[in-house]
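Enquirer: Quick one: sequence and predicted model below, then my questions.
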Amino acid sequence: MPDMRAILYERRGIDNLELREVPEPRVGDNEVKLRVLKASINPVDLMSVEVLSVSPIPHIPGSEFFGVVEEVGKGVTHVSPGDRVAVYTRLFDGSCESCLRGRQTYCVNGKRIGVETQGGYAEEIVVPARNVMRSSLRDEILASLPIAILTPYHALKIAQVNPQDLVVVLGASGNTGMFLIQLAKMMGATVVAVSTKAWVKDFNPDIVVDYVNAEEVIKEFTQGKMASVVVNSLGQEYWDLAFKLVGNYGRIITYGAITGGKAQLDVNKLYLKHVTLLGTNRGDMGDFIELLTLASKLKVRTWRTFRLEDIKEAFLSFKEGRRDGRIFLSP
């Protein structure tokens, strides 16, 4: 088999990431081999390098990417070599109870590409054919679809966001935040983007406010009613703020904990306001298919695209918060 270039590590830590020549993966029945065109860095990728138990070892990270079909295995008919494809990066068997109910995220035999299997920080990858769909979406959107777009879309659907809602987005300049603003607007909601970055206004929220003034501004804007939906993907450091910003009968959504997951819950605040807490996790195949159409309207802010040779710099930029938009990798 010919070789390809890939990022691998055998021990945890950014310093242990290496660019190596490794054998190209072989395509099997009902699988497709992709040439990876663009990948991205998300919190789960940093966690897989520094914290999570991954397999196999040596490990190739990369949970969000897209590519072009190079080879198809026996039984594959819906895509052909040369097709640009979006990749749903949760593996699922399609036959368990969760899958039959359309909840592929919780397939009993499911795995995360880039965590429990080899990932997309490589020139080539083999994935199940059921996980790819042809798409003409722009490169940066396709490389954001599996996590950064899918996660907030699924969360907003679970929260049943509608035109009567005022949605507050904490971390509005983050990987998911920039898309959450746009998706909530598509659902007809009024959107308040909480961020220190002035450029979030490019995604057309109704209000942009910093963290210090968020409570006062939202209170004035809503005449004291506060928000009907608050999205806190940041974790424990913003838990108290989320409760200050949510109104009676409001919903607080969480799908991340980058500042830590040990938030203390004041039960009084929960029941006195009649607040509903919603935890969500990525999204299912049905959401992914819907986004193949909806995502054509989305914008993305790219900070920088790195080569595989510069993987350590890319990860350090992500970890240390030096980025000002999305970080992509171009194999």
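Expert: Here it is on my side, so go on.
Enquirer: Please make it C-alpha for all contacts and neighbour counts, starting now.
Expert: Will do.
Enquirer: What helix or strand is residue 71 located in?
Expert: Taking DSSP states H and E as the definition, residue 71 sits inside strand 65-72.
Enquirer: Show me what that strand is packed up against.
Expert: strand 31-40, strand 84-87, helix 139-142 (3 or more CA pairs under 8 Å, 6 or more residues apart in numbering; DSSP states H and E).
Enquirer: Give me the contact list for it.
Expert: With CA atoms under 8 Å, 6 or more residues apart in numbering as the test, strand 65-72 has contacts from 27, 30-40, 79-87, 120, 139, 142-144, 146.
Enquirer: Tell me the buried residues within those.
Expert: 27, 31-40, 79-80, 83-87, 120, 139, 142-144, 146 (16 or more other CA atoms under 10 Å).
Enquirer: Enumerate the helices of this protein by residue range, in sequence order.
Expert: Using DSSP state H, the helices of the chain run over residues 43-50, 97-100, 139-142, 150-158, 177-186, 214-221, 239-245, 267-272, 285-294, 311-319.
Enquirer: between those, which gets nearest to residue 3?
Expert: helix 311-319 (19.4 Å; CA to CA).
Enquirer: want to compare, so here's the second one:
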Amino acid sequence: MKQDKTMKAVVTMEQGGLDKLVYQDVAIPELSDGEVLIKVLAAGVNNTEINTRMGWYSGDVNTSTNDMADQGDFNALKDGGWSKETPFPLIQGTDCCGIVVDTANDIHKNLIDQRVIVRSCMRTSGFYDFDNIWMASDFDGAFAEYVKVPASEVFPVQSQWNDEQLASIPCAYGTAENMLHRANVKESDTVLVMGASGGVGSAAVQLVKRRGATVFAVASKANHASVQTLGADKILDRNDNLIKALGENSVDVVIDNVAGENFGLQLTILKRGGRLATSGAIAGPVVNIDLRKLYLKDITLIGTTAWDEPVFPNLVQYIEKNEIKPLVAKTFPLKQIAQAQTEFLQKNHFGKFVLIP
């Protein structure tokens, strides 16, 4: 492949505020055995990139993403990575839609010129082991003109969706589908989705309905009309008393990416033998639960980060069969990432923000 030696990228120089995001020239990645080079066409914006930049994953943090962003003091945190120290300086960008332009091995030449999305959660020791690494948290990601990834994590997609729409899928929909897979959501279930207007929540509403289950969605009133278009059977305001609105022992499954002070109430809402799957804590990671409700009701509490093997191939099939729809709120040039993350934290949008290199 003939190409320039440098590319434009946003490099997160170190843990901190928006000033740590630097748009600059960097070397185009050199491929190692088993890798492919992707020309990035579009890259989605997620909470996790903001959290990683700020150091929110540190055990010292007990507040919400937004509260931490407002306080702006990030320097005292030492262990802000997911499970190990974040390798700053780092090119972030967890969601990638792009075209494969080069491969390290001839066996992968069939991928060249194919439009692909990247499975950003990678099970490094196989799917029987929960060890995992994430693009843009553990190694350089898609906030750049090019990114290199293992060929095993690249999935061609045959779809009429545009690049921005495909880039809205991997992190949010992968996380949501993984929760539904682990919680074994089936057609007969009633499912409560918390934070239904966010990226993971809105994906979960669609994916629950795709499975034929009944979905109750919790979202701010300003987003009720938008959530309704996703097929929610009942929509509640995030300030509602959920126990009064739904009743005790009323749902089979809770899908939660929010946490915060109301997390413990979900044990009351769940039926005996219910399942609660959680994958995030943007409203605050430290919660109160009554353990008696957990064990006396035989509730299964499921933490999910590592994506199981069927999850990403399932998503590709859903896209190609038009069984889900993308939700793109706004696009930005890559160099305007600070503006995109600022607007993202204001939570006035419905759908994903996407950056264009």
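Expert: Noted; the coordinates are in hand. Everything numeric here is computed off the predicted structure, so don't read it as measured data.
Enquirer: Can you pull the TM-score for these?
Expert: The TM-score (TM-score structural alignment, normalised by the length of structure 1) is 0.89; 318 aligned residues with a CA RMSD of 2.0 Å.
Enquirer: What range does the strand holding residue 71 of structure 1 cover in structure 2?
Expert: Using TM-score structural alignment, strand 65-72 of structure 1 lines up with residues 96-103 of structure 2.
Enquirer: Repeat that for stretch 299-311 of structure 1.
Expert: Mapped onto structure 2 using TM-score structural alignment, stretch 299-311 of structure 1 covers residues 325-337.
Enquirer: Next, the buried residues of the matching stretch.
Expert: Result for stretch 325-337 of structure 2 [16+ other CA under 10 Å]: buried residues 325, 326, 327, 328, 331, 332, 334, 335, 337.
Enquirer: So which of those residues are in strands?
Expert: 328, 331, 332 (DSSP state E).
Enquirer: Quick one: the residues you listed as CSV, columns for distance to residue 246 of structure 2 too.
Expert: Listed next are these as CSV, based on distance: CA to CA, whole Å:
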residue, distance to residue 246 of structure 2
328, 31
331, 37
332, 40
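Enquirer: Closest to residue 259 of structure 2 out of the residues you listed?
Expert: residue 328 (24.6 Å).
Enquirer: Can you tell me how far that closest one is from residue 173 of structure 2?
Expert: 13 Å (CA to CA, to the nearest Å).
Enquirer: just residue 238 of structure 2 next, same as before
Expert: Look at residue 238 of structure 2 and residue 173 of structure 2: by CA to CA, they are 22 Å apart.
Enquirer: Looking at these two, which one has more neighbours?
Expert: residue 173 (24 against 16; other CA atoms under 10 Å).
Enquirer: if I pick the more buried one, what's in contact with it?
Expert: 199, 200, 203, 204, 315.
Enquirer: between the residues you listed, which is nearest residue 247 of structure 2?
Expert: For the contacts of residue 173 of structure 2, the nearest to residue 247 of structure 2 is residue 204 (22.0 Å; CA to CA).
Enquirer: And for the alignment partner in structure 2 of residue 210 of structure 1, the neighbour number?
Expert: In structure 2, residue 210 of structure 1 lines up with residue 237, judged by TM-score structural alignment. When counting by other CA under 10 Å, one arrives at 17 neighbours for residue 237 of structure 2.
Enquirer: so residue 237 of structure 2 touches residue 220, yeah?
Expert: Yes - Residue 237 of structure 2 is within contact range of residue 220, at 5.2 Å (criterion: CA atoms under 8 Å).
Enquirer: related to what we said a few turns ago, need the buried residues of stretch 325-337 of structure 2 in TSV with distance to residue 154 of structure 2, can you?
Expert: Below are those laid out as TSV (distance: CA to CA, whole Å):
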residue	distance to residue 154 of structure 2
325	21
326	19
327	22
328	22
331	23
332	24
334	22
335	25
337	25
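Enquirer: From those, pick the one nearest residue 188 of structure 2.
Expert: Distances from residue 188 of structure 2 to the buried residues of stretch 325-337 of structure 2, taken by CA to CA, are shortest for residue 325, at 23.1 Å.
Enquirer: OK, contacts around that closest one?
Expert: Here residue 325 of structure 2 is in contact with residue 319 (criterion: CA under 8 Å, 6+ apart).
Enquirer: I'd like to know how far it sits from residue 200 of structure 2.
Expert: 13 Å.
Enquirer: With residue 351 of structure 2 instead?
Expert: Distance, residue 351 of structure 2 to residue 200 of structure 2, using CA to CA: 10 Å.
Enquirer: now do residue 53 of structure 2
Expert: 20 Å.
Enquirer: Looking at these two now, which is surrounded by more residues?
Expert: Just comparing residue 53 of structure 2 and residue 200: by other CA under 10 Å the higher neighbour count belongs to residue 200, 29 against 26.
Enquirer: what does that one align to in structure 1?
Expert: Aligned by TM-score structural alignment, residue 200 of structure 2 pairs with residue 176 of structure 1.
Enquirer: Verify the stated contact: that match with residue 152.
Expert: Yes - Residue 176 of structure 1 is within contact range of residue 152, at 6.3 Å (criterion: CA under 8 Å).
Enquirer: Can you tell me the closest non-neighbouring residue to residue 247 of structure 1?
Expert: Computed as CA to CA, 6 or more residues apart in numbering, the closest residue to residue 247 of structure 1 that is not its neighbour in sequence is residue 226, at 4.6 Å.
Enquirer: To which residue of structure 2 is that neighbour aligned?
Expert: Using TM-score structural alignment as the criterion, the counterpart of residue 226 of structure 1 in structure 2 is residue 250.
Enquirer: ok, now which ones touch that match?
Expert: Contacts of residue 250 of structure 2 (CA under 8 Å, 6+ apart): 269, 270, 271.
Enquirer: One more: residue 242 of structure 1?
Expert: 230, 231, 232, 252.
Enquirer: With residue 350 of structure 2 instead?
Expert: Here residue 350 of structure 2 is in contact with 197, 198, 223, 226, 327, 328, 329 (criterion: CA under 8 Å, 6+ apart).
Enquirer: Just the closest of these to residue 181 of structure 2, please.
Expert: Using CA to CA, the contacts of residue 350 of structure 2 come closest to residue 181 of structure 2 at residue 198, 19.4 Å.
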